[in-house]
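A.B. asks: Got a predicted structure here, sequence first:
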Amino acid sequence: MTILWTSSAIAKALHGQESEDFSVSGVAFDSREIGPGDLFFALKGEKSDGHAYVKDIYAAGAAGAIVSQPVDGPHILVADTTRALNDLAIASRARSGAKIIGVTGSVGKTGTKEALFAALNRVSKGKAHRSVKSYNNHVGVPLSLSRMPAQCQYGIFEMGMNHSGELAQLTRLVRPDVAIITAIAPAHIGYFSDVEAIADAKAEIFQGLTDDGIALIPYDIPQYDQLRTIALRYTKNVVSFGFGEQADVRAIDVVPAPGGGSLVTAKIGGILGDHSLCFTVAEPGKHWVSNALAILGAVRAVDGDLAAAGLALAELKGLDGRGRRHRIALKDGNKALLIDESYNANPLSMRATLAQLGAEQCNGRKIAVLGAMGELGDKSETYHRALADDIIASGAQVIILVGDEMAYTSARLGEIVSEKLDHNPEITHVAGSSDAAIKTILAGVAGAIGGDDILLVKGSNYLGLAKVVSALVSEEY
């Protein structure tokens, strides 16, 4: 067992009372994820209390627990277990000599984080660390920091928010040497007055920058000057990335790559020095080229290997729910392509994904299963109606709309079809997000899909469209 923390180091960091000596190799707050050698944080939530699962975690092999009441088993007693998790995160950051990268943005956070990890883990021979899954909130970020080994050379942490002030708290824990904003979009706009307010909230990530830290911001967005002005309050080192001629890290040529994706020639300049790189981005779409430019900028900023970053981008496969591609077997023996974008959706990511669907070479039909976009507030009708134009432009011939808000999209599609289309796509609206709705969607897909078709599944996570993907991949439809 590789020791991550000793009980004495934990007790010192948490100002807690140690019951006995022990060492841990991992950290978790979900009792279902506990394995041999792990440290368990018994967090108290609105609906559950981790102390109720202490017997279970010891039975699963936990080496110790952080508790606010005495228990039978190795533990450290603290006044507040949630505060203790933050304290351990602070101690982990303080003991680390790693170069730390923080990633936020309205879209592309997780993919960018994973690509950075792949690039830096390769060159450091396994001494890179990152937040797993989408552990990017007030609990996930300190947990991810607490899991960082002391010997790491690089740490990559995803940070998310849906309210003002949240990123400020997270970035002060992470204290990034490099802070990336991937993009700005009207995600969670139901909690904000406008997109500029979202940009302000995302720019909070710069508040945690270390001395001489570097801010990486997208050049090709209306909020560029706004982000740059805010970043300069916290660092003199601001690097832009994008397609514009004045971007510090820019794509000077992008062509389709054989077998999919993009072949990119990029130029790096500004404070990062002069470098050029020709590389392949395995993931298709202009949005992934933009992510790749941010990744190159960050790798260069931490003195990483640009060639290794290029190789990582060429080998990167889509993540579950975020672009993973499956060849699914149909009941007639043929196969179709399933593009899994089921994890989340906002107006910008919907537009980018539908644009990529339109660019796909397809010998069959294009089928789109699209779920509603959540947290849009009083702007929901506007954004859902506008989505209809992107759907038509994608060339989808079978359109299954899921969720109550998609009634607006369905109505606008009907108007477009009657006004100016010389063909009639098949349009179905499935209200709600129940198991019955999932069965209806699967029945619709089964009745429509054929060999060489392309099926896109995308929507907000609360709709459960991942169940549709799982059923199709496992041939349960």
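C.D. replies: Nice, thanks for sending it over.
A.B. asks: only C-alpha atoms for contact and neighbour calcs from this point on.
C.D. replies: Fine.
A.B. asks: Tell me who's in contact with the residue nearest the centre of the chain.
C.D. replies: Note on the chain: the residue nearest the mean C-alpha position is Thr110, at 2.6 Å, using Cα atoms, centre = their mean. Each residue near Thr110 by Cα atoms under 8 Å, 6 or more residues apart in numbering is listed here: Lys133, Ser134, Glu158.
A.B. asks: 7 Å instead?
C.D. replies: Applying Cα atoms under 7 Å, 6 or more residues apart in numbering to Thr110 gives the contacts Ser134, Glu158.
A.B. asks: Which helix or strand contains it?
C.D. replies: Using DSSP states H and E, the element containing Thr110 is helix 109-123.
A.B. asks: what's next to whatever helix or strand comes next after that helix, contact-wise?
C.D. replies: On the C-terminal side of helix 109-123, the closest following helix or strand by DSSP H and E is strand 128-130. By Cα under 7 Å, 6+ apart, the list of residues contacting strand 128-130 from outside reads Phe117, Leu120, Asn121, Met148, Cys152, Gln153, Tyr154, Gly155, Ile156, Phe157.
A.B. asks: ok, of the residues you listed, which one's closest to Ile10?
C.D. replies: Met148 (13.7 Å; Cα to Cα).
A.B. asks: In three-state terms, label that closest one for me.
C.D. replies: coil (DSSP: H, G, I helix; E, B strand; the rest coil).
A.B. asks: list the contacts for it?
C.D. replies: By Cα under 7 Å, 6+ apart, Met148 lies in contact with Ser92, His129.
A.B. asks: any idea how far it is from Thr81?
C.D. replies: 19 Å (Cα to Cα, to the nearest Å).
A.B. asks: Can you report how many residues neighbour Ala62?
C.D. replies: 26 (other Cα atoms under 10 Å).
A.B. asks: and the comparison structure, right after this:
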Amino acid sequence: MADATVPLWTSDEIARATGGAASGRFTAGGVSIDTRSLEPGDLFVALAGVRDGHEFVAQAMANGAAGALVSRDVGTPAVKVSDTLAALEKLGLAARERAVKARRGAVTGSVGKTSVTQAIMAGLKLAGPAHSSVKSYNNHIGVPLTLARMPAATERAVFEIGMNHADEIRPLTRMVRPHVVVVTTVGPVHTENFPDGETGVARAKAEIFEGLEPGGVAILNADNRWFELLAGEARKAGAKVLSFGTGEACDARLIDFQVPAGHAVIQARLHGKALDFPILQTGLHWGLNSMAVLLMLEALNVDLDRSLAALGSFEPLAGRGAESTVAMPGGAYTLIDESYNANPISMASAIRTLGARTTAGRRIVALTDMLELGPDALAFHAGLAEPLEAASIDLVFCAGPLMKSLWDALPPTRRGGYAETAAELAPQVVRAAEPGDVVMVKGSNGSKAGLIAQALLARDPGEAR
């Protein structure tokens, strides 16, 4: 929420921005589309969806909403418009225009968008009034909602922009008008929605350059096979291209990534200057992620000391590498929760990271289906057998019809257990975990990998084996 002493919006401002008509005067300190997360003083936006948001206006007001943005009369303080989603977009544009000092960044990519966005925000907050997306608010609703929540005094902001299909990023980047963008990487994600496969994904990610402000900066992964395509599209849009990766020519170059107990130490070069710094993340992918974050923060006018401080204190997000110690008779095991999402790139990276862990026990993975991979889905799943072998993973548990192809490709010595669903697999993984083990759970959110992580966390320390 905005500072309570400076209202985010007044009803008159909302009416002017949206072209609506105000009934009853009010001031709002925030903007919400969900009564479950609404805070007192918020503007409630009644969006259409599976349920019509107008059905929840009364509940929003009871929860302390200041007023509502609606398309029909509701009998409460409100601004009435013809289309509430279009009005939310207009409110977002008005917020962008009035925040005249704000230097804006945007993040997209097949992997790592949310974590990188939040790591950037950690640095922005150290440098002054800052604003960012929350959670994974990166679609046609989340982006205008994030804009509409931006206070006028914002000096720096970062927005996450995602897509499942072509032509989804284009309107969102034009809405944000970023000064700097980063594409974390491009890989075989959502390929079932692209007839030309990964090429189509790369071109869809390149749409983000179309919204860049004149003289903008594009930060790109030079280790990714699509770097040249993306760099070409960025330059067509008039962007200055900066690169991160492991090559000597990279503006931010990763030299080494070591994982002592509980954290990592990165050796790098930023524009040729040697840097050594610790981070709390342990995933190997955070080597390149950190390079992207440093370049983005630099482009948003955050000094290096603050950038390194932010990276050094940024903790793994829930479902994206967060670690927990779970007590049990005789000791404890370590849970690595990667259950929020998965694709072939992030799976391979997470498996390599687990393989690099030093542990007194075993390295165990519980994997659920990766979704939206199209006709090659079975091959992508079976192909995980190779990185699992290379990482010397001890036991593999699989859930889901797609993961059955991996299960079939595993040698008997590596098979921990298989079930049709995550809920059915969870008890098997809980029973298998022993003191000293490191257990990683990873899968697509839609295949319910989180249920396995929850079961492992909820284990009763006194539970009989």
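C.D. replies: Looks like it arrived, so ask away. Predicted model only: the values in this text are computed from it and were never measured.
A.B. asks: sorry, back to before: which bit of structure 2 covers the helix holding Thr110 of structure 1?
C.D. replies: Helix 109-123 of structure 1 lines up with residues 113-127 of structure 2 when matched by TM-score structural alignment.
A.B. asks: Quick check: that stretch compared with structure 1, mean distance?
C.D. replies: Average distance, stretch 113-127 of structure 2 versus aligned residues of structure 1 after superposition (mean Cα distance after the TM-score superposition for structure 1): 0.9 Å.
A.B. asks: I would like the residues contacting stretch 45-59 of structure 2, please.
C.D. replies: So stretch 45-59 of structure 2 is in contact with Ser32, Ile33, Thr35, Ala68, Leu69, Val70, Thr84, Leu85, going by Cα under 7 Å, 6+ apart.
A.B. asks: By neighbour count, which of the residues you listed wins?
C.D. replies: When neighbours are counted by other Cα under 10 Å, Leu69 leads the contacts of stretch 45-59 of structure 2 with 33 neighbours.
A.B. asks: quick one: what's aligned to it in structure 1?
C.D. replies: Match for Leu69 of structure 2 (TM-score structural alignment): Ile66.
A.B. asks: Ok, Leu300 of structure 2 next?
C.D. replies: Aligned counterpart of Leu300 of structure 2 in structure 1: Val302 (TM-score structural alignment).
A.B. asks: corresponding residue for Ile156 of structure 1 in structure 2?
C.D. replies: Using TM-score structural alignment as the criterion, Ile156 of structure 1 maps onto Val158 of structure 2.
A.B. asks: can you tell me which helix or strand that match belongs to?
C.D. replies: Assigned by DSSP H and E, Val158 of structure 2 falls within strand 156-160.
A.B. asks: and the angle from that strand to helix 113-127?
C.D. replies: Angle between the axes of strand 156-160 of structure 2 and helix 113-127 is 170 degrees (criterion: axes from the mean of the first three to the mean of the last three Cα atoms, to 10 degrees).
A.B. asks: Tell me which residues are up against strand 156-160 of structure 2.
C.D. replies: With contact meaning Cα under 7 Å, 6+ apart, strand 156-160 of structure 2 is reached by 102-108, 113-114, 117, 121, 124, 129-133, 137-138, 300.
A.B. asks: Buried ones from those residues, can you make that a ChimeraX selection?
C.D. replies: Listed next is the ChimeraX selection for buried residues among those, using 16 or more other Cα atoms under 10 Å:
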select :102,103,104,105,106,107,108,113,114,117,121,124,130,131,132,133,137,138,300
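A.B. asks: picking up where we left off before, any idea of the angle the helix or strand following the strand holding Val158 of structure 2 forms with strand 156-160?
C.D. replies: Sequence order places helix 169-176 as the next helix or strand after strand 156-160 of structure 2, per DSSP H and E. Here helix 169-176 of structure 2 runs at an angle of 160 degrees relative to strand 156-160 (the same axes, to 10 degrees).
A.B. asks: For stretch 334-344 of structure 1, what is the distance to the chain centroid?
C.D. replies: Here the centre of stretch 334-344 of structure 1 is set off from its chain's centre by 18 Å, with Cα atoms, centre = their mean, to the nearest Å.
A.B. asks: Read off where that stretch ends up in structure 2.
C.D. replies: Against structure 2, stretch 334-344 of structure 1 falls on residues 331-341 (TM-score structural alignment).
A.B. asks: Report the buried residues of the matching stretch.
C.D. replies: Going by neighbour count (16+ other Cα under 10 Å), the buried part of stretch 331-341 of structure 2 is Ala332, Tyr333, Thr334, Leu335, Ile336, Asp337, Glu338, Ser339, Tyr340, Asn341.
A.B. asks: Show me the contact partners of that stretch.
C.D. replies: Applying Cα under 7 Å, 6+ apart, the external contacts of stretch 331-341 of structure 2 come out as 319-327, 434-445, 449-450, 453.
A.B. asks: what does stretch 276-291 of structure 1 give?
C.D. replies: Residues outside stretch 276-291 of structure 1 that contact it (Cα under 7 Å, 6+ apart): 108, 112, 182, 242, 260-268, 310, 313-318, 352, 356.
A.B. asks: Buried residues of it, list them for me.
C.D. replies: Of all the residues in stretch 276-291 of structure 1, those buried under the rule 16+ other Cα under 10 Å are 279-291.
A.B. asks: How far off centre is that stretch?
C.D. replies: A distance of 17 Å separates the centroid of the chain from that of stretch 276-291 of structure 1, by Cα atoms, centre = their mean.
A.B. asks: can you check stretch 402-415 of structure 1 too?
C.D. replies: With Cα atoms, centre = their mean, you get 27 Å for stretch 402-415 of structure 1.
A.B. asks: Looking at structure 1, name the residue matched to Val429 of structure 2.
C.D. replies: Counting by TM-score structural alignment, Val429 of structure 2 lines up with Val445 in structure 1.
A.B. asks: Which helix or strand contains that match?
C.D. replies: With DSSP H and E as the criterion, Val445 of structure 1 is inside helix 435-448.
A.B. asks: Now do the following helix or strand past that helix: which elements does it pack against?
C.D. replies: Next along the chain after helix 435-448 of structure 1, taking DSSP H and E as the criterion, comes strand 454-458. Helices and strands touching strand 454-458 of structure 1, by 3 or more Cα pairs under 7 Å, 6 or more residues apart in numbering; DSSP states H and E, are strand 335-341, strand 366-371.
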